[in-house]
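Visitor: Got a predicted structure here, sequence first:
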Amino acid sequence: MEGIFMYIRPEQIAEQYEMEVKSISKGRDCFLCETDLGMRALKEYRGSVERAEFLAGMLDFLKEQNIVAEQIFYTKEGEIFARDEEEQNYLLLSVFRGAECDTKSREDMVYAVRLLAGLHNATEQYPDEVPEFVKMNPNALLLLYEKHNRELRQVRNYIRGRKQKNEFEEMFMRQFAGFFEKAQAVTEQLQNMEICEELTGFCHGDYNQHNVVFSREGVAVVNFLNFSYQIRVSDLSNFVRKMMEKNNWNTSLGMELIGAYDSVRKLKPQELSYLYFYLAYPEKFWKIANHYSQSHKAWLSGRNTEKLSKVITQEGAREHFLQTLAGKVENRI
């Protein structure tokens, strides 16, 4: 019975739009609808009406700027949301069929960062006032890293109090001091940084290989639902970090990606400094520790130990990359 309900619900939502639905299937975090107007995606959305309408307007603006990006469609009643019987809101978005950015292809990755720089250039031309509810706290990164540091200490204290430690816990305790020292160093440097208004702007919010699609319509950027208005290099740092983790922190690749972005949108000295701080924080070490903290400790899988071991193994290559990036920062300043 539950399966029938799950099938009926997206149909009822889709009926609220001016389109003829041919079939509906379950996609990644959405319902994929094959329609007479092409493929569409129904996605749950928990934000406000104002936030959704701002995003729809920004996506329309990006289209005018020749950026291939998803679009949001309004219902028959002119509403930004459709609602199911449980009052859950949904957005209807366009879908691009194609291959995601290949994390083993330098050509794909370089194209993706150039595209990101072009997207940031385009949003700088946005003519309307940016509403306050979109803007993030200027000190958001500092506050985030201070929170991460507290969480790392909590995990350390918990494990230290355990009499019998498993393999993961022993490994974590051996590595904690070194990684935490780096985390603290980045946080302390951020405390001395001043954020200029010119560093902030519209950000995708989750720019990664999954959200860059090489389609027939062009190379498209999708999944803007986590968009924000903050320091622009947060997008670049997120993408570069993910690509570097996939490629053993290859220094030449990392510098090529940063250079490719810089060739389209010139990075200011302070932006380079922030990029360094984003990448210097041991994010992956914190992420593994946080997953451990949220999990049932007795059921901890060997996969966590493998991930921690990989982070430790890659740290030398990561440090080499960061030293090279630091040199670029100093030269630009």
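Guide: Ah, there it is.
Visitor: from here on, contacts and neighbour counts on C-alpha atoms
Guide: OK.
Visitor: what's the burial count for Cys196?
Guide: 11 (other CA atoms under 10 Å).
Visitor: hey, where'd the strands end up in this protein?
Guide: Along the chain, counting by DSSP state E, strands occupy 21-27, 30-35, 38-44, 72-73, 82-83, 89-94, 98-100, 200-203, 212-215, 218-221, 228-231.
Visitor: With mean neighbour count and distance to Leu279 added, can I get these in TSV?
Guide: TSV is the format used below for the strands of the chain (neighbours: other CA atoms under 10 Å; distance: least, CA to CA, whole Å):
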stretch	mean neighbour count	distance to Leu279
strand 21-27	14	32
strand 30-35	20	31
strand 38-44	21	31
strand 72-73	19	33
strand 82-83	22	39
strand 89-94	22	32
strand 98-100	15	23
strand 200-203	21	17
strand 212-215	22	21
strand 218-221	20	23
strand 228-231	22	14
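Visitor: Take this one as well and set it beside the first:
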Amino acid sequence: MGTAELKLVEKNYSIRIERIKQIKSNAYFVKTKDGKRYFLKVSRVDKEHVDFIIKIFSHLKNTSFKSHLIDFQKTIDGGFYFLDEHKKIYLLCKWIDGRSADFRNVFDLRRVVSVLYHLHLASLSFAEKIESSFHSSYQEVFRRKYSQVIQMKNIIHQKDDFSCFDKAFLKVLRRFEDRFVESIHMIKKVEDYFKEENQRVLIHHDPAHHNFIFSETGVYLIDFDYAMVDYSVHDFVNLGVRVLKTNDWDTNVFRIYLKCLDDKNIIKKFWLQTFWILMYFPQEIWQVGLQYYFEKQPWTEDYFLKRLKGAERIQAGKEMIIKKIAGGISKWH
């Protein structure tokens, strides 16, 4: 972070920085000259979504979930963030000493499930007020993403020369493309019934291990950049895939994870069917293609190939888990 940016932070938060250390690409540890310690995030999330995040915090601070939140520091003008001339958004909050969740540890796993479940319950009234403008059906989402996959194939076939990634992506699609179609077919059968039994909530949408901070004073949930209104099953599928990756696709660990969900009475009618269908959908393959063909992320060809290989392994792993624990996806046809 440059001198000009540091001065902006000092000015807007009325602090004097003694030391700053980068801990992620957009996150910093800050120590002030009066001994206070902060977490500084510099975000390129659009202002509208940051305002949405602030609304989330304002709601949750008035619920029992407040014990899992780290307060934002207010700027000198009473706001929760400021923008620089490049429209980058700066947010500052108290530094919490702690560790990330360990998805190999059953105790941590139970606590993480409990925190997410608590978030969903605490956000019910919030979600009810805004759900119509923030949510598409899973059928619509699946169809849109598959349509993008078709566009990706068209982009490739319009080229005179295929890149290494083009060839690899087509090979992966030859193996897994029918999963997109099957997922659309299956979710169409259960989604209406699922909606009758389940309510939309606020989901975190990025339940990675580093977003759960275990400290002496409790477990904190951080980084709501991807938060949205949806059904709890979406959060728990995302968490489940991360648990599987961390534990080398161990079916026994995943059974423990499902037991954690069952112990909280999270699994309702048609919930588990929807869970397996969302897991079956080739989300990771679509995402890598999106980053390469549409977003045109400035990564090397080798890095994209590595990400595609990882996405292929994840899809194969998900299907193996579905077969071993749910008896295979064919039973939901």
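Guide: Received the coordinates, thanks. Everything quoted here is computed from the prediction, not taken from an experiment.
Visitor: quick one on the thing from earlier: present the strands of the first structure as a markdown table; the columns should include distance to Met255 of the first structure.
Guide: Converted to a markdown table, the strands of the first structure look like this (distance: least, CA to CA, whole Å):
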| stretch | distance to Met255 of the first structure |
| --- | --- |
| strand 21-27 | 35 |
| strand 30-35 | 35 |
| strand 38-44 | 36 |
| strand 72-73 | 35 |
| strand 82-83 | 44 |
| strand 89-94 | 34 |
| strand 98-100 | 22 |
| strand 200-203 | 21 |
| strand 212-215 | 20 |
| strand 218-221 | 23 |
| strand 228-231 | 20 |
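Visitor: can you pull the buried residues of the longest helix anywhere in the first structure?
Guide: Using DSSP state H, we find that the single longest helix of the first structure is helix 302-332. By 16 or more other CA atoms under 10 Å, the buried positions in helix 302-332 of the first structure come out as 305, 308, 311-312, 314, 318, 321-322, 325-326, 328-329.
Visitor: Equivalent analysis for stretch 180-193 of the first structure, please.
Guide: Residues of stretch 180-193 of the first structure classed as buried: 180, 183-184, 186-187, 190 (neighbour count, 16+ other CA under 10 Å).
Visitor: what's the closest non-adjacent residue to Tyr278 of the first structure?
Guide: Among residues not flanking Tyr278 of the first structure along the chain, Ser237 sits closest, at 6.1 Å (CA to CA, 6 or more residues apart in numbering).
Visitor: Just give the number of residues close to the corresponding residue of the second structure for the one you found.
Guide: Alignment note (TM-score structural alignment): Ser237 of the first structure maps to Val237 of the second structure. Counted with other CA under 10 Å, the neighbours of Val237 of the second structure add up to 19.
Visitor: how close does Val237 of the second structure sit to Phe254 of the second structure?
Guide: Distance, Val237 of the second structure to Phe254 of the second structure, by CA to CA, to the nearest Å: 11 Å.
Visitor: Mind checking the strands of the first structure for the one nearest to Glu124 of the first structure?
Guide: strand 200-203 (7.1 Å; CA to CA).
Visitor: which bit of the second structure covers that closest one?
Guide: Using TM-score structural alignment, strand 200-203 of the first structure lines up with residues 200-203 of the second structure.
Visitor: Now that stretch on the first structure. Mean distance?
Guide: Mean deviation of stretch 200-203 of the second structure relative to the first structure after superposition (mean CA distance after the TM-score superposition for the first structure): 1.3 Å.
Visitor: Can you name the residues in contact with that stretch?
Guide: With contacts defined as CA atoms under 8 Å, 6 or more residues apart in numbering, stretch 200-203 of the second structure is touched by 116, 119-121, 123-124, 126-128, 131, 227-232, 234-235.
Visitor: Only the buried subset of those, as a ChimeraX command please.
Guide: Only the buried entries of these go into this ChimeraX selection, using 16+ other CA under 10 Å:
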select :116,119,120,121,123,126,127,131,227,228,229,230,231,232,234,235
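Visitor: Just the contacts of stretch 200-203 of the second structure: which are in helices?
Guide: Taking DSSP H as the definition of helices, the contacts of stretch 200-203 of the second structure contribute 116, 119-121, 124, 126-128, 131, 232, 234-235.
Visitor: Turn those residues into a markdown table, columns for distance to Leu258 of the second structure.
Guide: Below are these laid out as a markdown table (distance: CA to CA, whole Å):
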| residue | distance to Leu258 of the second structure |
| --- | --- |
| Leu116 | 14 |
| Leu119 | 18 |
| His120 | 17 |
| Leu121 | 19 |
| Leu124 | 23 |
| Phe126 | 27 |
| Ala127 | 25 |
| Glu128 | 27 |
| Glu131 | 27 |
| Ser232 | 14 |
| His234 | 14 |
| Asp235 | 13 |
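Visitor: of those residues, closest to Thr246 of the second structure?
Guide: Among these, Asp235 lies closest to Thr246 of the second structure (CA to CA), at 16.7 Å.
Visitor: What residues does Asp71 of the second structure make contact with?
Guide: Neighbouring residues of Asp71 of the second structure by CA under 8 Å, 6+ apart: 93-94.
Visitor: brain fart, Val240 of the first structure
Guide: Contact analysis of Val240 of the first structure by CA under 8 Å, 6+ apart lists 254, 257-258.
Visitor: Please apply the same query to Ser133 of the second structure.
Guide: Contacts of Ser133 of the second structure (CA under 8 Å, 6+ apart): none.
Visitor: cutoff 10 Å now
Guide: Applying CA atoms under 10 Å, 6 or more residues apart in numbering to Ser133 of the second structure gives the contacts Val229.
Visitor: wouldn't Val30 of the second structure be in contact with Ile20 here?
Guide: Yes: look at Val30 of the second structure against Ile20 with CA atoms under 10 Å: they come within range, at 4.5 Å.
Visitor: Quick one: the buried residues of stretch 180-193 of the first structure as a markdown table, columns for distance to Pro10 of the first structure too.
Guide: Listed next are these as a markdown table, based on distance: CA to CA, whole Å:
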| residue | distance to Pro10 of the first structure |
| --- | --- |
| Phe180 | 46 |
| Ala183 | 45 |
| Gln184 | 47 |
| Val186 | 46 |
| Thr187 | 45 |
| Leu190 | 46 |
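Visitor: ok, back up a step: what do Val30 and Ile20 of the second structure both touch?
Guide: When contacts are counted by CA under 10 Å, 6+ apart, Val30 of the second structure and Ile20 have 37-40 as shared neighbours.
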